[in-house]
Each structure stands twice: as C-alpha cells, then as structure tokens.
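Q: pasting the structure only:
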C-alpha cells in the first residue's frame, strides 16, 4: 500500500495539472509529431482549436494507416477516442494516393496539415467529431458504439450519438463532480473567497454590519472563484480578460463596503490588487511565449 500511494498521489497531481493547464508537450511524444513538420494554422483549424496549447495528451492521437483497412478495428479506435476525449488523429508521413486508397469514401475528411517539406509524403489530420457525424448513419458503427462510456465525451457529440439511437453509459452527476479534480480546486478557492473579508471585523474602525459584509463575501465568492481560475487557465484570451476583470471587481467588493463604513482599505488590499493585475499581464505574456514556442516546434522539420 505504501508503495502504491505515492504513485497514486503523483498521478492525481499530474492529472490536476493537465486538467487545469493542459499537457502541451505530450503530443511531441508521438512518432508522427516527432517525424513531421506542420502547417500550424491548418493544424489548429483542423482540430477546431484557437491555440496549439489546447492540444494535449488526450486530444491528439496517432492513427496507424493499416487500421483504416480493418473496419471493426477502426470503429473500435473511434470508440476509444470518444471515450477518452480525443479530438484529432494525425497520420503520416504518408503518400496522398496511399491514404486515398486506404481511406476510401472517408478520404475527404482528412486534412493535409503538413508543411511543404516533402513532395512525396506529408501528414494528415482527421477530426473525430466530423468522422462520427459521417459514420453515424452506418448501423455497424452505431452497434460498435453501443454502451460506450460517454463521461469524457464532449456534450455535443453525446447528444448527436444518443439521437442516432445509441445507448451510452454516463456517470451520475455526483460521481462526475467528485472525480473531477477541478472541483476540489474550485472548492478550496470558494471557501477562501467566502471568508476572505471577515478578518476586517476585528478592525476597531469598522462600524458596518458583519452580516452584510459576509453576505457580500458569499455572493461574490462564486464569480471570484471563476474569475481567478479563468484568468490563469482559460485557453481563449477574451475569457482570460473577463476572468481578470471579474476577479478584481469581486475581490474589491467587500472592501468597498468596509471603506464606506470604516476609515479606508486595509493596506494589503492595494498590494493584492496590484499583484492580481501583474499576474494577469504575466499570464498573457507567458501564453504568448508558450504559443510562439509551440508554433516553432510543430513547424520544425525533423527530416531535414
């Protein structure tokens, strides 16, 4: 037991880190990514993401070309991707004509995402959601999906699959909440934000209502929690900006009441607000640098 526990804890910590911040370097463990150079604009568009940082361990998978020739095995791979939230397959380096022969009527779903580093072979991408939409009319495919675990499958795809008559397994809401590592992060931040302004009741100059102050704390706790995590972990810039603004406003709100009914803000508030603004700016700089590095790494030809 003592041997397993540390490994389990490390696994949970890694899962939490990847859930919150992604696993941007994981795709480079795949042979297809190591051996090919990509057109990063086409790659992001093919995957349906705005930034390459959204592609991680779960999202990107490598597809063996030979699997395309075995329908049952291919359907099993599609099911596996759906159950583990895979969103894009990469296949290559491969000759266009060879892929056309292997993929048959599905060839139009493959997108050339390779850089112009080879006239003979390149790399193609296949988005799982488009593939599912194409295959659902096939009764054999629907049969292959029967009873699949849809806990990690995007909600839009789950509705589409269920609408076709496929019965899927989904964990109960309570189980999904307890198994989601983000919930525990939200809970910790929420508890802190619900109590963060109460220490000011011990300040002699405060003459307001403790109940009102605590009510402001509780009412702003949820948006403050969302704002803090969105500011740091959201993939879209607008969501991060919105998170920073919400976090700042909801953080200051209890102290505004304190200021109205006392003699001013605690000095720490100004420091914390300044740190939050700096953290928001630092996050944007880090995201920009991260994306630039990913673009360079995906674009670099490993065959040259």
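A: Yep, it's here. Small disclaimer: the values here were computed from a predicted structure and weren't measured. Residues are numbered from 1 along each chain as shown.
Q: going forward, measure contacts between C-alpha atoms and count neighbours the same way
A: Noted.
Q: quick one, strands of the stretch 101-250 of the chain?
A: All strands of the stretch 101-250 of the chain, identified by DSSP state E, counting those that start in this stretch, fall at 111-112, 122-127.
Q: which residues touch the shortest one?
A: Right, strand 111-112. 42, 46, 122, 123, 124, 125, 126 (Cα atoms under 8 Å, 6 or more residues apart in numbering).
Q: once you drop chain neighbours, what's closest to the fourth one?
A: On the basis of Cα to Cα, 6 or more residues apart in numbering, the spatially nearest residue to residue 123 that is not a chain neighbour turns out to be residue 92, at 4.3 Å.
Q: try it against this one:
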C-alpha cells in the first residue's frame, strides 16, 4: 500500500519536463516556445511534462463527440494541454475551422518536415464546449470525478452540472500532494518560531511571521518575472520585488536584535544560499529546456536550407555546402 502511494506521489509531483522535450514528436519539430507557453497558459516550459500533457489524434479534436470524450478524460487526469500531431498530407482546415481560437499550431510551418503539431489548452476547450453546447457537455461530464480538477476549473463548471464535487478536505486527503503541501504550510507558519528562543531578538514574532507569509506570493512572482518576462521594465520591477521580499524578514530580524550568536548567522547564511541555489537550478533547467526547443528549430532550418554548390565536384576537389567543407 505504501509503495503504491509512493508511486502515485511520484507520478503526481514530478512533472518531468525533460521527458516531454525528449519525445520524438516534440524534439524533431521546430517549435515556437512563446506560442507553446501562451497556449499552455504557463510561464515556464518546466511546468509541462508527461503528467499534465497528452497526445491525441487531430480527428479527436475535430469531431464534437470524441472531443467531449477526450475533454472528460483530460479533466479527470489533471491534463493541462493536448497535443495533436498531423502527418504532412493531413489537411488542417477542418480542425482550425472547428476550433479557430482553441487549437493553435506550435511548430514553424517554414521548417516542418513531419507535418504540423497543434496544441489546445484544456481549460479553454472546456470554456468553448460549455458556451457552444452546454447540454452535450453536461451529458458528457455527468458523474465525472473532480479529484484532480483544479479549483480554477471547478469555478468554471456550472453549479447544476452533475459531477462529483468533493469536499476540499476530502480532495486534500486523497491527493498525494497533500502531505507535501501540509509540510510546506507548517514550515512557512512555524519558520519564525525559533526566533522566540533567542534573547537577542527584541521584535514582534507576529510581525516577523506576517512579513514572512505576506512576501511569499510577490517573491514567487518576482522570481518568475525577473527571469522570463518579455519586457525589460517588468524584469527590472521583478528584480526589485524579489530582492525586497527576500530580504524583508531578515532586515526586520537584524533591526530588532543585536549580538546574535555565531550559529544564528550560520543558519541564516545556509538558508540564503539554499534559496538562491534553488532559483539558480530552476533558471538553468528552464534555459536548457528552451535550448532544446531552439536546437530543434535550428536543426529543422538547416535541413530546409537549399544546398549551394560553389563548383563542380571532382574526385580530387572539395565541395562547399553552405560554408562547410565536405571531403
């Protein structure tokens, strides 16, 4: 039982974005990362992996009945995005006509040799089906389990929709991520408690705790925007936000105490290094993932480039192809 629960926990918590980028259907195409992120509704490619994405046939999205069927399966399994791979001879006009603002082409048409790759956001697909055919959507989703459906999606579902609406505590109890979220919450709430045992600290534990809790959300936004926001002004604002929210608890801690013992300084230094290291690892991971997509783009572009022969080849001569010598 414990082993099965640990397996569920691993599948639930580990997105494994490297596995997705290594998929031949992904890496062999010239994907546009900005389009991919926009369609998926995420800021980082690292948020996408086999756990929350799925490949379907283009015809599944084109026909209303099969579209509703795959939508229900995607919602029950917590899928965020659907990929549809089409062969080179497939006509995409019916698909784009059926879902003109839902399905988007993700690869570069000018550098594609294997046919098109399309993407559809599951949340947007749900919004479309609820607006276009609410009765058919209600019949298709009748009795659907909502254990893995995000709260944002749950708020979109009409109150009269006959789905299994679980109590939040029951959802948390059955979710392998529950213990992790609980541990993080307890850690965040009690992180300021050890300060109570330091006689050198003369500030308010409540104020220190509130600073720690209230800066968590803007700190998370600041880190993401500082690294990946498209506009320089936003990146600059995010950098200031990240620095301010990260240092705020420590500034209050040092302003309201003095003569701390050496082990306190060491602990704070270790926490600071760990926090910075985690963000550096995330940044490096995201850069490597985007480089894989760009490498596919460059490779596909080179394959599509016409060969230019500078002179007639002979047995003892060298032929130059796009600036590279081939003996």
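A: Looks like it came in fine. Since we're looking at a predicted model, the values are computed, not measured.
Q: hmm, the residue nearest to residue 123 of structure 1 is touching residue 124, no?
A: Yes - Residue 92 of structure 1 is within contact range of residue 124, at 6.3 Å (criterion: Cα atoms under 8 Å).
Q: map residue 135 of structure 1 across to structure 2 for me.
A: Matched to structure 2 by TM-score structural alignment, residue 135 of structure 1 sits across from residue 129.
Q: on that earlier part again, need the max-distance pair from the contacts of strand 111-112 of structure 1.
A: Largest separation among these by Cα to Cα: 46 and 122, giving 15.0 Å.
Q: circling back to that earlier point, let me have the strands of the stretch 101-250 of structure 1 in a markdown table, extended by mean neighbour count and distance to residue 62 of structure 1.
A: Conversion of these to a markdown table gives the following (neighbours: other Cα atoms under 10 Å; distance: least, Cα to Cα, whole Å):
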| stretch | mean neighbour count | distance to residue 62 of structure 1 |
| --- | --- | --- |
| strand 111-112 | 19 | 14 |
| strand 122-127 | 24 | 9 |
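Q: any idea which of the ones you listed gets closest to residue 86 of structure 1?
A: Of all the strands of the stretch 101-250 of structure 1, strand 122-127 sits nearest to residue 86 of structure 1, with 8.9 Å by Cα to Cα.
Q: residue in structure 2 matching the residue nearest to residue 123 of structure 1?
A: With TM-score structural alignment as the criterion, the equivalent of residue 92 of structure 1 in structure 2 is residue 85.
Q: buried ones in the helix or strand where residue 6 of structure 1 lies?
A: Counting by DSSP states H and E, the element that carries residue 6 of structure 1 is helix 4-21. Using 16 or more other Cα atoms under 10 Å as the test for burial, helix 4-21 of structure 1 gives 15, 16, 20, 21.
Q: whatever helix or strand comes next after that helix against structure 2, how far on average?
A: Using DSSP H and E, the next helix or strand after helix 4-21 of structure 1 towards the C-terminus is helix 31-35. Comparison of helix 31-35 of structure 1 with structure 2 after fitting gives an average deviation of 3.7 Å (mean Cα distance after the TM-score superposition for structure 1).
Q: nearest residue to the equivalent of residue 105 of structure 1 over in structure 2 other than its sequence neighbours?
A: Aligned by TM-score structural alignment, residue 105 of structure 1 pairs with residue 98 of structure 2. Excluding the flanking residues, the one nearest residue 98 of structure 2 by Cα to Cα, 6+ apart is residue 62, at 6.2 Å.
Q: what of residue 246 of structure 2?
A: Spatial nearest neighbour of residue 246 of structure 2, excluding adjacent residues (Cα to Cα, 6+ apart): residue 219 at 6.7 Å.
Q: just checking, the one you found touches residue 245?
A: Yes - the pair residue 219 of structure 2 / residue 245 is scored as a contact, 5.6 Å apart, by Cα under 8 Å.
Q: pull the contacting residues for residue 225 of structure 1.
A: For residue 225 of structure 1, the contacting residues are 186, 189, 190, 193, 247, by Cα under 8 Å, 6+ apart.
Q: show me where the stretch 201-327 of structure 2 has helices.
A: 205-214, 216-228, 232-255, 262-304 (DSSP state H, counting those that start in this stretch).
Q: right, and the ones you listed - which one's nearest residue 6 of structure 2?
A: helix 262-304 (23.7 Å).
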